[in-house]
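**Q** missing the sequence, but the structure's below:
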């Protein structure tokens, strides 16, 4: 039915698919921590960063339910799809992973996934 070359090609294809699946599983397990740098005022837009600290202010925006946190004088934007039904309390400790972006001339961190936001009451 299949010749030698076809069998080799199918085995190679299966091997590559298994390698990609295994890499995906490993990367999901280790998370973004090894790939994120600590946030600084010099962090460039588009950079994956992390920030840990105490929530100084939490504001739910009236136009859409997005959340703005202030942590260490840095604004963290959390879209409603990421925030979900979580509540954010001033004084809670938080660790966020997100992408640096500039909004209205001010740098902020945008969180893009629920697992990139960890709170400790």
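**A** Everything's here; your move. Bear in mind that the values here come from a model prediction, so they are computed numbers and not experimental data.
**Q** contacts and neighbour counts: CA atoms only from here.
**A** Noted.
**Q** quick one, strands of this structure?
**A** 37-38, 48-60, 67-71, 74-78, 93-103, 106-110, 117-120 (DSSP state E).
**Q** residue 11 is nearest to which of the ones you listed?
**A** strand 48-60 (36.6 Å; C-alpha to C-alpha).
**Q** format the strands of the chain as CSV; extra columns: mean neighbour count and distance to residue 10.
**A** Formatted as CSV, these follow (neighbours: other C-alpha atoms under 10 Å; distance: least, C-alpha to C-alpha, whole Å):
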stretch, mean neighbour count, distance to residue 10
strand 37-38, 14, 40
strand 48-60, 19, 37
strand 67-71, 21, 49
strand 74-78, 21, 44
strand 93-103, 19, 39
strand 106-110, 20, 42
strand 117-120, 14, 41
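**Q** another structure for you, compare them:
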């Protein structure tokens, strides 16, 4: 039992080091909703929304940051980023929804 617990702890720590980007599919507009995706590029627009949410555009793709993520992220136009998020369709447009501030990396 101790051996299994130790193994699970090592796997968990290893996955934390690798990050979710290792499991994400490269972004493309035809990806299915619910898919974990990786998007890299330049932030070309940042808009504040009601409820303290942010909406960004990265390489022509909408990226939604819920308030809990936006509060911990300082995104500016002209910044190059790597984003891991979930693809979804909102009001007929594909977008990437970021679930954690750790899924935003400046590059």
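**A** Yep, that arrived. The structure displayed is predicted, hence computed values, not measured ones.
**Q** so what number do they get for TM-score?
**A** Once superposed, the chains reach a TM-score of 0.93 (TM-score structural alignment, normalised by the length of the second structure), with 107 aligned residues with a C-alpha RMSD of 1.2 Å.
**Q** just to revisit the earlier point, can I get the strands of the first structure in JSON lines including distance to residue 18 of the first structure?
**A** Below are those laid out as JSON lines (distance: least, C-alpha to C-alpha, whole Å):
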{"stretch": "strand 37-38", "distance to residue 18 of the first structure": "30"}
{"stretch": "strand 48-60", "distance to residue 18 of the first structure": "28"}
{"stretch": "strand 67-71", "distance to residue 18 of the first structure": "39"}
{"stretch": "strand 74-78", "distance to residue 18 of the first structure": "35"}
{"stretch": "strand 93-103", "distance to residue 18 of the first structure": "29"}
{"stretch": "strand 106-110", "distance to residue 18 of the first structure": "33"}
{"stretch": "strand 117-120", "distance to residue 18 of the first structure": "30"}
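**Q** quick one, which of those is nearest to residue 12 of the first structure?
**A** Of the strands of the first structure, the one closest to residue 12 of the first structure (C-alpha to C-alpha) turns out to be strand 48-60, at 33.9 Å.
**Q** so where in the second structure does stretch 88-97 of the first structure end up aligned?
**A** Residues 75-84 of the second structure are matched to stretch 88-97 of the first structure when aligned by TM-score structural alignment.
**Q** tell me how far that stretch lies from the chain's centre.
**A** 11 Å (C-alpha atoms, centre = their mean, to the nearest Å).
**Q** run through who's touching that stretch.
**A** 20-21, 24, 36-46, 98, 103-107 (C-alpha atoms under 8 Å, 6 or more residues apart in numbering).
**Q** trace residue 28 of the first structure over to the second structure, please.
**A** Counting by TM-score structural alignment, the partner of residue 28 of the first structure is residue 16.
**Q** likewise for residue 68 of the first structure?
**A** Using TM-score structural alignment, residue 68 of the first structure sits opposite residue 55 in the second structure.
**Q** can you pull the contacts of that match?
**A** Per C-alpha under 8 Å, 6+ apart, neighbours of residue 55 of the second structure: 46-49, 62-65.
**Q** related to what we said a few turns ago, can you give me the distance of the match of residue 28 of the first structure to residue 37 of the second structure?
**A** Distance, residue 16 of the second structure to residue 37 of the second structure, by C-alpha to C-alpha, to the nearest Å: 17 Å.
**Q** return the residues in contact with residue 51 of the first structure.
**A** Residue 51 of the first structure touches 38-39, 71, 95-97, counting by C-alpha under 8 Å, 6+ apart.
**Q** please repeat the previous calculation with a cut-off of 6 Å.
**A** 39, 95-96 (C-alpha atoms under 6 Å, 6 or more residues apart in numbering).
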